[in-house]
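In: sequence and predicted structure are below.
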Amino acid sequence: MISWIAVLVAAFVASSLAANTTTSLRIMPLGASVTFGVGSTTGDSYRKDLRDLLVQAGYQVNLVGQQKHGSFADNAVEATPGFVISQIAASAHTATPAFLPNLVLVDAGTNNCNKGGLVPDAGANVSAMIDDIFKLSPGTTVVLATVLANKIAEQDACRVDVNKQYEALAADFAKKNAKFVLVDMRGPDGPTTSDLFDTRHPNDRGYEKMAAVWFQGIETAKNRGFITAPASNGIPLNATGKSGPGGSAFAAHMSGADGPLSASISLRLLGAMGGILSVMLAFPF
């Protein structure tokens, strides 16, 4: 009887952990000054807040990019202040095959609207950039953000038009069953003009709101089954260099740089023990 219970305990624990296998995210934050962190007191942009949310949720995270900026350790980013869509696309074309991210967060189009007017080819150019990312890093998922609100009316009108183009390209990607998610930075959870450092860059509160919207988009991608493991190219699965399924997830969560200790494994074990207790009550010995 004792050996039967031991087998049962092992089975419950194993099944609980297997059902919650750690998801690894090699994220390339792609954009311009907002992604870089202009307006943030630390230079972290949304990136540190987002990383903390993901680590708390049980993900392994490694941010990748050709630049480093911000106050936290895992601060790699693919962003240059002032870049327009064509320049961001050129950066993506170089960085994507170098890092092979399995998740790319795109914030583009802001600087194309700095002179006001309309940018009728913004959607087509961003769509072409995303297609290039898909080609250069097969299996990757792309999350695109709508362009943030702006305090200058002429520039904001341009941004509203660009966002309509992004909604159209999102519909096209959906028809293709592409691994693509559009997140609305102008929705109820996104930054407003009261969350801006100047006329167009978020302040710390604005970046915190952006992080929450990105997180929701990543969860949507995961729930749709879009996210697959990063390519094996020597880049660690998280910023600490620790990786691997099953038991090594303990070390990864315990040492997750820049994020609070994840409670996910503890919750999994508690769930498993609850199941064991139920069985023991049903079958006393």
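Out: All right, it came through fine. On a predicted model such as this, the values are computed, not experimentally measured, just so you know.

In: can we go C-alpha only for contacts and neighbour counts from here?
Out: Fine.

In: next one: Arg51 from Thr22, what distance?
Out: 15 Å (Cα to Cα, to the nearest Å).

In: then Ala90?
Out: Taken as Cα to Cα, the span from Ala90 to Thr22 is 32 Å.

In: want to compare, so here's the second one:
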Amino acid sequence: MSKRSALVAALLLVLGLLVARPAEAAAVRIMPLGDSITGSPGCWRALLWNKLQNGGFTGIDMVGTLPAQGCGVPYDGDNEGHGGYLVTNVADQNQLPAWLSATRPDIVMMHFGTNDVWSNKPTATILAAYGKLVDQMRASNANMKILVAQIIPMNPGTCPECAQRAVALNNAIPGWAASKTTAASPIVVVDQWTGFSTSTDTYDGVHPNDSGNQKMADKWYPALSALLGGAQPSPSPNTSPSPSPTPSPSPSPGSAGCTATYTITNQWGGGFQGEVTVKNTGAAPTRGWTVTWTFAGGQQVTQAWGGTATQSGAKVTVKNESWNGSLGAGASVTFGFIASWNGSNPAPVPVCAAA
């Protein structure tokens, strides 16, 4: 074979290898969308990014027109977390289409509405803004996957009514999502409310601190990893923080032990938010738990999540849900509630019985 023929053969071999090499899959583009809780600095995004990387989800690209703001660890920090923004203003001013055009996301994860609640925007108005943004997302990408958060609790010192307004918004989100979801572009509700405390997980009653950021990252991860892993999450949204009553097993004291710690996390005129942490103090796993306490100030529970609550006179009984009754040795779970009060609101001492 001549030198020229050998050279041609070598070139053809190289070209053949290049043609045969499969194209690398494009990175999935994910847009975190919201206000300062998402972007200023929104360090739950750094925790989530590294959690995804450690979980093997490396083919992702966080996108947005805003850059990262530190957080002390390497991560892909592009985002659309605009401090001080109202979702109703973003919708009214048609700001989202330009962000979508610049970044072309495949998935949007949205925690938006805190400033609207603070500004006393009606729940229906906020949901209408959500709907407009979803329509704009689908105009950008007909197969857009959308994660919408039930927002974290809020209790700013200048807005005692905000806590209850956030509850009203979160209660309405699942129904809105169910009416808006489609097979091609599912809306998955991510419960960022349950288990989050403004007293321990924020530094100002609104913005998450280190523990709050960790809780937010941990809540986003399963929903987002399901999309990235190819599993189709159910578009039927989570109904927390107002779960339907679920029968629970009757406790059998002696088979396991547990303690209950009662905390008032938010309080406003005529109402308050509380949470109770149940911990298995026995050596064996629990099959279920029941917490009871007696109010001394005429308080009345009006809503609960993470447990099924009943009240007879001053006595409150909360039983586990079907999904959180089993606790390993040393494990704990938290349920929350909203209650009314008038005149005084002393904290009762709860009693826990494990089955």
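Out: Thanks, I have it. Quantities reported herein were computed from a predicted structural model and do not represent experimental measurements.

In: just to revisit the earlier point, ok, Ala90 and Thr22 of structure 1, which is more surrounded?
Out: More neighbours surround Thr22 than the other of Ala90 of structure 1 and Thr22, with 23 against 11 (other Cα atoms under 10 Å).

In: wasn't that one part of a helix?
Out: No. Under DSSP: H, G, I helix; E, B strand; the rest coil, Thr22 of structure 1 sits outside any helix and is assigned coil.

In: grab the nearest non-local neighbour of it.
Out: Tyr59 (5.8 Å; Cα to Cα, 6 or more residues apart in numbering).

In: so what's that neighbour up against?
Out: Counting by Cα atoms under 8 Å, 6 or more residues apart in numbering, Tyr59 of structure 1 makes contact with 22-25.

In: packing partners for the host helix or strand of Ala10 of structure 1?
Out: Taking DSSP states H and E as the definition, one finds Ala10 of structure 1 inside helix 2-18. Packing partners of helix 2-18 of structure 1 (3 or more Cα pairs under 8 Å, 6 or more residues apart in numbering; DSSP states H and E): helix 264-282.

In: now name the helix or strand holding Asp218 of structure 2.
Out: helix 210-228.

In: report the distance from that helix to the chain centre.
Out: A distance of 7 Å separates the centroid of the chain from that of helix 210-228 of structure 2, by Cα atoms, centre = their mean, to the nearest Å.

In: mind listing what's buried in that helix?
Out: Going by neighbour count (16 or more other Cα atoms under 10 Å), the buried part of helix 210-228 of structure 2 is 212-221, 223-225, 227-228.

In: ok, and what's touching it?
Out: Contacts of helix 210-228 of structure 2 (Cα under 8 Å, 6+ apart): 28, 42-45, 47-48, 51-52, 57, 147, 188, 190-192, 196, 200-202, 232-233.

In: re earlier: what angle separates the helix holding Ala10 of structure 1 from helix 264-282?
Out: Going by axes from the mean of the first three to the mean of the last three Cα atoms, to 10 degrees, helix 2-18 of structure 1 is angled at 150 degrees with respect to helix 264-282.

In: what strand or helix carries Thr263 of structure 2?
Out: strand 258-268.

In: residue range for that strand in structure 1?
Out: Alignment of strand 258-268 of structure 2 against structure 1: no match, by TM-score structural alignment.

In: output the contacting helices and strands for that strand.
Out: Using 3+ Cα pairs under 8 Å, 6+ apart: strand 258-268 of structure 2 touches helix 198-201, strand 271-280, strand 351-354.

In: okay, Tyr85 of structure 2 and Met62 of structure 2: tell me how far apart.
Out: Tyr85 of structure 2 is 20 Å from Met62 of structure 2, by Cα to Cα.

In: of these two, who's got more company?
Out: Met62 (22 against 17).

In: what's near enough to touch the closest residue to the more buried one other than its chain neighbours?
Out: The shortest distance from Met62 of structure 2 to any non-neighbouring residue, by Cα to Cα, 6+ apart, is to Ile30 (4.8 Å). Under the criterion of Cα under 8 Å, 6+ apart, the neighbours of Ile30 of structure 2 are 60-63, 105-109.

In: all the strands of structure 1, in order from the start?
Out: Applying DSSP state E to structure 1 gives strands spanning 24-31, 60-63, 67-68, 76-79, 103-106, 141-145, 180-183.

In: I'd like the ones you listed laid out as a markdown table, including distance to Ile5 of structure 1.
Out: A markdown table is the format used below for the strands of structure 1 (distance: least, Cα to Cα, whole Å):
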| stretch | distance to Ile5 of structure 1 |
| --- | --- |
| strand 24-31 | 34 |
| strand 60-63 | 33 |
| strand 67-68 | 52 |
| strand 76-79 | 48 |
| strand 103-106 | 42 |
| strand 141-145 | 43 |
| strand 180-183 | 45 |
